[in-house]
Structures are given as C-alpha cells and as structure tokens.
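# model this:
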Amino acid sequence: MAKQLDYHTIREIFTRFQAADPEPKGELEHVNAYTLVVAVALSAQATDAGVNKATRELFKIADTPEKMLALGEEGVTEHIKTIGLFRQKAKNVIKLSRILVEQYGGEVPNSRAALQSLPGVGRKTANVVLNMWWRIPAQAVDTHIFRVGNRTGICPGKDVDTVERAIEDNIPADFQQHAHHWLILHGRYHCKARKPMCGTCLIRDLCQFEDKTL
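Here you go, the predicted model:
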C-alpha cells in the first residue's frame, strides 16, 4: 500500500484527469433512475459491456418497476441469462421493483439508506446512483478504484470503506463529483491489474507505485 499523497500532488493529478476528460461518464446504459438502479445491481461480478448487452432489449420493454413486474421473474431471467448470477439477480430485480411500487410510488428514492434497503443494492450501488443520477458527490469504490487508490497513494486503504473515506477526505471538493469516474476509467484502461500501462500514464511522475512498467 502506497503512502497517502499530499494535497498539492492530488490536486495536480485531478487537474490532469480533468484536462484529459472534463466530463467523465459511467459506462452503464440507462434511460432513467430506475434503469440505472437495475443496471448497477446487475453489474456486480459482471462487466459493464456485458450488462449493457443484456439490458438493451430488456429496458425497451421494462423501463419502470411496474413494467418489470409485469414481465415477471422468468421474463427478466430470459433477458439477463448471459450475466453471472443471473437467477439471483432476476429475483432481486423483481423484489426491488415490488418494493419501489409498494413503498415509494414507483419512484427511486434519493437517500443512501433507502436505496440500500432494496434487494441487491449495496453501498456501492447506492453511491453510483446518487452520483450519476442526482449528482451527489458520493464515491462508489470498486476493484479499479481500490487498486488505483492503493497503488498511487491517491486514496490508500485496507478495505473499500477506508478508501471511500480517503477519497472524501483527501480529494479537493471541486473534483469530488467526478472523482470516482476518473479513478474507475484510469484503472480500467490504464492502471490495469496485470499490465499497467505506466509508459503512457499521464500521472506517472506523481504516482508512488514502485513496480512501474516501461
């Protein structure tokens, strides 16, 4: 685990991220808050590309909890069977849709606690929805962010909760809204798990990773 970088270094890192990609976007396809919740819940232990492939047709016919309930568990299963853990995920999608209809009038709540009460929705999923839909600077820590945070020293921590706090505590406020997207995309396409592309990395000179590749 790298040592926590200082304020000025972190500010320079995110200044470079912002210059390269001013408005980073999440890669899960969605048309409203509800389809975003479903897409993020389905993305656990699956790739965004795999989820998008499965949900394109699903969301054409079921873009509200009412329509999803009408489709039924078997109908949902048929659409998402290319995704890992699809049977359990189909059950969760139906359960959370029923709760949204019965307890929230078919609307997606915008509090972390309410979101986390939905089946298949953990803290990371809730934070993604809060950030992407309501533009609340919540930080969703996935494996990419955990790796980048610890390698670079931007937000080191022994677990995802510690890394989430390190982002909130150490990344300047003006970068908080997009912080997790910049970190995810950097980890996905540059600071890869097995073969990090250090030779073309825009923060190579600021990163504390000792095993940099050429």
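# only C-alpha atoms for contact and neighbour calcs from this point on.
OK.
# how about the helices of the protein, start to end?
With DSSP state H applied, the chain shows helices at 7-20, 33-42, 48-61, 65-80, 86-104, 112-116, 123-132, 143-152, 160-170, 176-189, listed in chain order.
# any chance of those helices in JSON lines, with mean neighbour count too?
As requested, those are exported to JSON lines (neighbours: other Cα atoms under 10 Å):
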{"stretch": "helix 7-20", "mean neighbour count": "16"}
{"stretch": "helix 33-42", "mean neighbour count": "23"}
{"stretch": "helix 48-61", "mean neighbour count": "17"}
{"stretch": "helix 65-80", "mean neighbour count": "17"}
{"stretch": "helix 86-104", "mean neighbour count": "19"}
{"stretch": "helix 112-116", "mean neighbour count": "16"}
{"stretch": "helix 123-132", "mean neighbour count": "23"}
{"stretch": "helix 143-152", "mean neighbour count": "22"}
{"stretch": "helix 160-170", "mean neighbour count": "18"}
{"stretch": "helix 176-189", "mean neighbour count": "21"}
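# compare with the first, here's sequence two:
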Amino acid sequence: MTKLYTICFLLLIMAFGFLTDAAASESSFVDEIKNTNERFDTRAVPLARQVTEESVLAMEEYQGGSFRVLARKKSIERYRCSRCHTGKPVTAAQGLELTHGNIALAHGTEGPGLTCIDCHHAQERDYLEDKKGRKIDFDHSYQLCGQCHFRQKRDWLGGAHGKRVSNWAGERVVYNCTSCHNPHSPRFAKRFPATYSVPLD
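Predicted structure coming up:
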C-alpha cells in the first residue's frame, strides 16, 4: 500500500511541475508581448493585392467610373469556335454529341427554353449575339446576360451582386457572370445548408 501512495505522490509532483512550467512559459510569452516597444504598423499591410488573372476593361461604367472584368475566353475549352464551325458539313458520326455532349442546357426552362442560337451568333461563332442582333465578345458576356437579367446586372454594376476579384481597395476588378454561373445551366444546385440554425420561434 505504501508503494501505491509513493507512486501517487510522485505522479502529483510531476503533474504540479508540468503545470508550473506551462504557466511560467505562458506568462513569459505574455511578458514578452507586453515588453515589446514595436507598434503594429497598419500601413505595412497592403490594402490591395495584385490581380494576376487576365482582365479586360468593362464596356460599362458604374458610379465609381470605369472598372475591369475577368476575361472569359481563356477559360473556354474549345474557343475559338470557328476552328470547327467553318460552314462545311459535319461528316463525323455523332459530331454534336462528341463535341458538345457534356453541355446540359437548362437555361430559360420556363416555357419553351433557350437554344444555342438564342445566345451564340449564328454565322460568326466566335461571338455571342443579343436580341437586337449585336455581336458581343465572350469576354463581355455580361452584356448578353444583362438583356434578360437586368436587375442582376444593375446590382452587379453597383457591387451588390457578384464580387471583386481581390480585396476592396485598389483598381476594381470583378468576376464576370460566367465566372460563377455556368451559362448553359446558370442556376446554382440546391443543397443543404452548411450550418444549421435553430428556428427562432
């Protein structure tokens, strides 16, 4: 029994020594912070990081003046479209399925829905086309989206819809509509919330 008491006593001494060492190291860290004479210089923190992605000058302005939009063409896998859309007849069997079979068109499904030519220029495939027949560059696809989604475009111009690419200072560079929305199926898929909030009632 005495051996058991001796072992317990030794364990208590070791635990006490460990706790005092931890407290001493914590207090020494706090003392080190208190004793430092250097103040945190907020001006040393850059307010704006350099945007490394390619961007283009927007064809529109907002209340703050001109701004830039992320370029779109470099992220399109099969751009330039005119490499294949040459006006020659397609001789490959199931050519459409082979080249564009991964596109699920679920845009404007209220009523008849949209087709490819509702947005893509029928003759010049390297461009989009609005309802007035104007050619629109893929990098400025927000002009096409805004003809139907005009409220979202107004909010996007003002900064309430979408977001800036880097920080809130420096030159304004924003995401293009298609940076976040798949143009062929733009609605975000429904999902269960990441966190659950208890009902307030």
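# And the TM-score between them?
Overlay of the two chains. TM-score (TM-score structural alignment, normalised by the length of structure 2): 0.31; 108 aligned residues with a Cα RMSD of 5.5 Å.
# State the next helix or strand along the chain beyond the longest helix seen in structure 2.
With DSSP H applied, the helix covering the greatest number of residues in structure 2 is identified as helix 2-35. Moving toward the C-terminus from helix 2-35 of structure 2, the next helix or strand (DSSP states H and E) is strand 55-57.
# Could I get the buried residue list for that following strand?
By neighbour count, and taking 16 or more other Cα atoms under 10 Å as the criterion, the buried residues in strand 55-57 of structure 2 are S55.
# Give the other helices and strands that it contacts.
Using 3 or more Cα pairs under 8 Å, 6 or more residues apart in numbering; DSSP states H and E as the contact definition, the elements that strand 55-57 of structure 2 packs against are strand 68-70.
# same for the strand it packs on, what does it pack against?
Using 3+ Cα pairs under 8 Å, 6+ apart as the contact criterion, the neighbours of strand 68-70 of structure 2 among helices and strands are strand 55-57, strand 173-174.
# Reformat the ones you listed as a markdown table; add distance to E26 of structure 2.
Output for these, formatted as a markdown table (distance: least, Cα to Cα, whole Å):
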| stretch | distance to E26 of structure 2 |
| --- | --- |
| strand 55-57 | 49 |
| strand 173-174 | 45 |
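# Those strands: which one's closest to F18 of structure 2?
Counting by Cα to Cα, F18 of structure 2 lies closest to strand 173-174 out of these; the figure is 53.7 Å.
# Which secondary structure element comes immediately after the closest one toward the C-terminus?
Toward the C-terminus, strand 173-174 of structure 2 is succeeded by helix 177-180 as the next helix or strand (DSSP H and E).
# Pull out the buried residues from that following helix.
Residues C177, T178 are the ones in helix 177-180 of structure 2 that count as buried (16+ other Cα under 10 Å).
# which helices and strands sit right next to it?
Counting contacts by 3+ Cα pairs under 8 Å, 6+ apart, helix 177-180 of structure 2 packs against helix 142-145.
# switch to 6 Å and redo it
Secondary-structure packing of helix 177-180 of structure 2 (3 or more Cα pairs under 6 Å, 6 or more residues apart in numbering; DSSP states H and E): no helix or strand packs against it.
# Contacts for it, please.
Counting contacts by Cα atoms under 6 Å, 6 or more residues apart in numbering, the residues outside helix 177-180 of structure 2 that touch it are Y142.
# before we move on, the earlier item: mind checking which of the helices and strands packed on strand 68-70 of structure 2 is nearest F29 of structure 2?
Distances from F29 of structure 2 to each of those were compared using Cα to Cα; the minimum, 42.0 Å, belongs to strand 173-174.
# and K135 of structure 2, which of the helices and strands packed on strand 68-70 of structure 2 is closest to it?
K135 of structure 2 lies closest to strand 55-57 among these, at 17.0 Å (Cα to Cα).
# nearest residue to K89 of structure 1 other than its sequence neighbours?
Ranked by Cα to Cα, 6 or more residues apart in numbering and with sequence neighbours excluded, the top spatial neighbour of K89 of structure 1 is L42, at 6.4 Å.
# Thanks again, I'm all set now.
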